[in-house]
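**Student:** The following comprises the amino acid sequence and a computationally predicted model.
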Amino acid sequence: MRSESTRHSGGDIMRIFVSGRMLTALLMGFSSGLPLLLASGSVLQAWLKEAGVDLGTIGLFALVGLPYTLKFLWAPLLDRFVPIAGMGRRRGWLLLIQLALMAAIAGLGFTDPTQSLPLVTLAAFLVAFFSASQDIVVDAYRRESLADDEQGLGASLYVNGYRVGLLLSSGGGLILADYIPFSAVYWVMVAAMLPGLITTLFCIEPQIAAGTPRTLREAVVEPFVEYFSRQDAVLILLFVLLYKVGEMMANQMTTPFYLDIGFSKTEIGTIVKLFGFWATVVGGLIGGVLMLRLGQYRALWLFGVLQAIGLIGFVILARLGHSLPGLALAITSENLFSGMATTAYVAFMATLTNKKFTATQYALLSSLMGIPRVVMTTPTGYLAQWLGWEGFFLFCMASTVPGLWLLTRFRGWMDSSPDSRAQSGDPAG
């Protein structure tokens, strides 16, 4: 990892930006983002609401996403084994997982929430499992194919690709649902997974100088031993858990919130998703470039504060009610600042991993990243009912404070030089 004092020229940034490595990060981000909201997010939420499922049960469907929090359990298998001879460790696993994921999405389209919620739950769980498995390999590939000083821009493009996938599945899916059945929406999304599959077939397998685990025991045990031997290892896990908890809690209930105050699905799909998409793209790109100028610590702190401030737009919208300008303002501020914070957050996690155990260590960190989205967001429906919409979003803003406080504990080693970090044995060394 480069020193915080390192600065890049505009020409250097442009050469990195247009490289094939960055195009691969963008397309793999798209493939990772597409399935997320199909399993427990806005598309499924809208389908369940139209089927007459109560708000509390819709909130409980966040538990379907448990694989995102537990993926470190099977990540060592993806570090240890090469499933398809000739394709390499990362590309081979990606091909198998993406084919299984496409089959699971198609299967979810054949279910019916008015007939059998358990069957819907099982199908959604399979989508989440294979989606989480794809994330393990995509995160490892990006970490291994990019140099440390490229992680910021790589994370920016990955996040923007991820958001394009979210936009297509959620915004596009909601608009389509006004014209075709929800089941058909899911079948359309199967076809939308093809760019990710093509990327897997044509990308280059990364070469790892650090070597790979030679035994299953080495793949399972050593990543955790190596990580927990570092300075602030436990505090970093808590930081990863809490940095974006407020935003994730808010996002879990935004679709029911918009519907509750009178917006149609087409208004949500058009304004919330399309308008907010551009704010996220701009935010992600600004975040990636500013990281090279500000350094990692200052970027994480500034973007985290802005992310919390961005949630106040939802409080204002709760007071305004059905207001298209109010909706546009709320979505712009939230998505702009969230895009910046996510870029810094993803790059931070990538630079913490040892390339010998990339899949397992990154899965451990990103599993904690998923806990707020799955476990801590589970009671959000009940919180919204208890606090009201204004109180709920104010609570989400306050939830960002613990993560920002933890960040201040890391400033010493995040601002130090690479040599001093290595000597002290800290996480970034």
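**Tutor:** Thanks, I have it.

**Student:** switch to C-alpha atoms for all contacts and neighbour counts from now on
**Tutor:** Noted.

**Student:** Show me where the stretch 201-350 of the chain has its helices.
**Tutor:** 216-228, 233-242, 245-252, 254-260, 265-267, 276-294, 296-310, 312-320, 324-351 (DSSP state H, counting those that start in this stretch).

**Student:** can I get those in TSV with mean neighbour count and distance to residue 104?
**Tutor:** Compiled in TSV, the helices of the stretch 201-350 of the chain are given as follows (neighbours: other C-alpha atoms under 10 Å; distance: least, C-alpha to C-alpha, whole Å):
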stretch	mean neighbour count	distance to residue 104
helix 216-228	16	28
helix 233-242	18	28
helix 245-252	24	22
helix 254-260	18	24
helix 265-267	18	25
helix 276-294	22	26
helix 296-310	21	34
helix 312-320	19	34
helix 324-351	23	27
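
**Student:** Distance of the spatially closest residue to residue 51 that is not a sequence neighbour relative to residue 225?
**Tutor:** Spatial nearest neighbour of residue 51, chain neighbours left out: residue 114 (5.6 Å); criterion: C-alpha to C-alpha, 6 or more residues apart in numbering. Taking C-alpha to C-alpha, to the nearest Å as the measure, residue 114 falls 48 Å from residue 225.

**Student:** Counting neighbours, what do you get for residue 381?
**Tutor:** By other C-alpha atoms under 10 Å, 22 other residues sit near residue 381.

**Student:** Quick check: which element contains it?
**Tutor:** Residue 381 belongs to helix 380-398 when assigned by DSSP states H and E.

**Student:** in that helix, what's buried?
**Tutor:** Under the neighbour-count criterion of 16 or more other C-alpha atoms under 10 Å, helix 380-398 has 380-384, 389-397 buried.

**Student:** another structure for you, compare them:
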Amino acid sequence: MTAARAPASLMALFVMLGFSAGLPFFMFSTVLGARLQAHGVDIVTIGLFGAIILLPTFKFLWAPLVDQVDVPGFARFFGRRRGWLMLAQLGIAASLGAMALTSADRSLAVTALLATLAAFWTTTLEVAADGWRIELAPGQAGQGRLTAANLWGYRSAMMLSSTAGLVIADRAGWAAAYGVVAGLAALPFPVLAALARDPHASGRRGVALGIGIGAAAAILLASAAVLGVAGWLLLGALAAAGVAPGASVTPVVLALCLLPFVAMAFALPRIERLGPDAPLRTSAAAGPYVDFFWRYGRIALLLLAFVSVYRMGDVLTNALSTLVRRSRGYSLTQIGVADGVVALAASLIGVAIGGWATARWPLGRALALGALASAVGNWVFVWLWRTPPSPLVLYVATGLDQGGHGLAGAVFVVYLSLLVNPRFPAAQYALLSGFAFLLPRLIAVAAGAIQVRIGYDGFFLLSGALSAAGVLFLPLVLRAEPRHDEEPA
């Protein structure tokens, strides 16, 4: 199956995969925070749960497995990519189902483990879907279409789970809310299982499903044990280092996340001299990442700087967009309507424009449009802050914000996809997309402190300027051409 032969079916498939990845996100972040608050958990502890959304930053640690290892059973009929997607969907459904069964939050350690598992399997699904997307449509035009489809599903699911999760919880309790979303998360599994055999596989569907489900159960239990032990060791290490509960661990997280990239930067002269059979390039764990630095050389550092800046303004704006509207006098109901109907429609339109632009325009022009649209979406909150409250102002500001972010997001995903080596699509995309949001998310932790110093006007002027600054990188990053070599033996 290729993008050229079946564009409609592929777009529908990636809408579904985007929906699968977007559905759990708020259930282990925003909705979980509301659930913990309802059970009397203090705000400091709830803030610590917010660190779960940093897990995708570390996805490069296990992304090579998705590129190089078959899921037992599933791969016999469905192939490597689909096997990982099916395993991840079972993991998401099982994690959310377990969160429904433990919805009273009597043990915060159990709640934290289950939320982390939901985030882990959601991230794994994204890694597998990204790798498959890049393999199926390696060109710019194909990536534009599939990216738009994927983001349509993703953003729609995020809005649905956030709204439905809270509404169901309000009427029927938290167990019902998580149970319903867990059920929705399981729906794509039979769709994938019903697709035709992978061209490179030769097994029987029934045998593959039977063995795969059994293997998946063992893998899910093992992943729970591994993450549980890892969390226990991490908390013990932080306590031994004198980090008190509730203290900021942002510098620690930043140091841990940047360490591999700093090591690669110092090793660049050696990496550039490596031959195709060098152990560092053939290593299953490090090879995909060494390959990225080998292909781009010193300009890889500029590329990493660019991807960190391009979406930074959007991340900062998202941190305070609700607070600025509340501070300006808008009610929760008004904001809810804006963030529901208006934001979803504008976001999907922005994604469609971004997908169209990347399919029809030179990449540099599309990236510039995305950066400027994002900047306008950030700056519009200055207008909202200075204008008397009005539904029209609220809806226009929210629409421009979400439309600009959707457009920039679609273009950015295509750009990252075109940077990767098709031999390591999942691993290298995980590297770039994880790094792209590391620094912005960590800076966003200090968004409140920044606003106190420079006010809402200054904050949103700054976030818009950061988005627009991406244009300044374009004359340099668009010249980046990867070098090629024979494949390692």
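**Tutor:** Received it, and whenever you're ready, just let me know what you need. Please read all numbers here as calculations on a predicted model, not as lab measurements.

**Student:** Please state their TM-score.
**Tutor:** Here the TM-score for the pair of chains, by TM-score structural alignment, normalised by the length of structure 1, is 0.82; 398 aligned residues with a C-alpha RMSD of 3.2 Å.

**Student:** re the thing from before, chain center to the helix holding residue 381 of structure 1: distance?
**Tutor:** Relative to the centre of its chain, helix 380-398 of structure 1 is centred 23 Å away, using C-alpha atoms, centre = their mean, to the nearest Å.

**Student:** now for the next helix or strand after it, which elements pack on it?
**Tutor:** Going down the chain from helix 380-398 of structure 1, the next helix or strand is helix 401-408, by DSSP H and E. When contacts are defined as 3 or more C-alpha pairs under 8 Å, 6 or more residues apart in numbering; DSSP states H and E, helix 401-408 of structure 1 sits against helix 233-242, helix 296-310.

**Student:** Go through helix 401-408 of structure 1 and flag the buried ones.
**Tutor:** 401, 403, 404, 406, 407.

**Student:** for these, which one is nearest residue 94 of structure 1?
**Tutor:** residue 403 (32.6 Å; C-alpha to C-alpha).

**Student:** What sits closest to the aligned residue in structure 2 for the closest one if chain neighbours are left out?
**Tutor:** Matched to structure 2 by TM-score structural alignment, residue 403 of structure 1 sits across from residue 470. Among residues not flanking residue 470 of structure 2 along the chain, residue 310 sits closest, at 5.1 Å (C-alpha to C-alpha, 6+ apart).

**Student:** Am I right that the one you found is in contact with residue 464?
**Tutor:** No. At 10.8 Å, residue 310 of structure 2 does not count as touching residue 464 under the criterion of C-alpha atoms under 8 Å.

**Student:** other SSEs contacting the lengthiest helix in structure 2?
**Tutor:** Secondary structure of structure 2 read by DSSP state H shows that its longest helix is helix 205-240. Using 3+ C-alpha pairs under 8 Å, 6+ apart as the contact test, the elements touching helix 205-240 of structure 2 are helix 74-101, helix 108-136.

**Student:** Next SSE downstream of that helix?
**Tutor:** Trace forward from helix 205-240 of structure 2 with DSSP H and E and the next one is helix 250-266.

**Student:** List the buried residues of that following helix.
**Tutor:** Under 16+ other C-alpha under 10 Å, the buried positions of helix 250-266 of structure 2 are 253, 257, 261, 264, 265.

**Student:** can you name the residues of structure 1 that that helix overlays?
**Tutor:** Under TM-score structural alignment, there's no match for helix 250-266 of structure 2.

**Student:** Go ahead and name everything in contact with that helix.
**Tutor:** Applying C-alpha atoms under 8 Å, 6 or more residues apart in numbering, the external contacts of helix 250-266 of structure 2 come out as 57, 58, 290, 293, 301, 438, 439, 442.

**Student:** go with 10 Å
**Tutor:** 51, 54, 57-58, 238, 243, 267-268, 270-271, 289-290, 293-294, 297-298, 300-301, 304, 431, 434-435, 438-439, 441-443, 445-446 (C-alpha atoms under 10 Å, 6 or more residues apart in numbering).

**Student:** Give the PyMOL command for selecting the buried subset of those residues.
**Tutor:** Burial among the contacts of helix 250-266 of structure 2 is assessed by 16+ other C-alpha under 10 Å; the matching PyMOL selection reads:
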select buried, resi 54+57+58+268+271+289+290+293+294+297+300+301+304+431+434+435+438+439+441+442
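
**Student:** Tell me how far the closest residue to residue 272 of structure 2 other than its chain neighbours lies from residue 301 of structure 2.
**Tutor:** Leaving aside its sequence neighbours, residue 272 of structure 2 sits nearest to residue 294 (C-alpha to C-alpha, 6+ apart; 5.2 Å). Separation of residue 294 of structure 2 from residue 301 of structure 2 (C-alpha to C-alpha): 12 Å.

**Student:** Identify the contacts common to these two.
**Tutor:** In contact with both residue 294 of structure 2 and residue 301: 264, 268, using C-alpha under 10 Å, 6+ apart.

**Student:** what's the distance between residue 372 of structure 1 and residue 285 of structure 1?
**Tutor:** For residue 372 of structure 1, the distance to residue 285 of structure 1 - C-alpha to C-alpha - is 25 Å.
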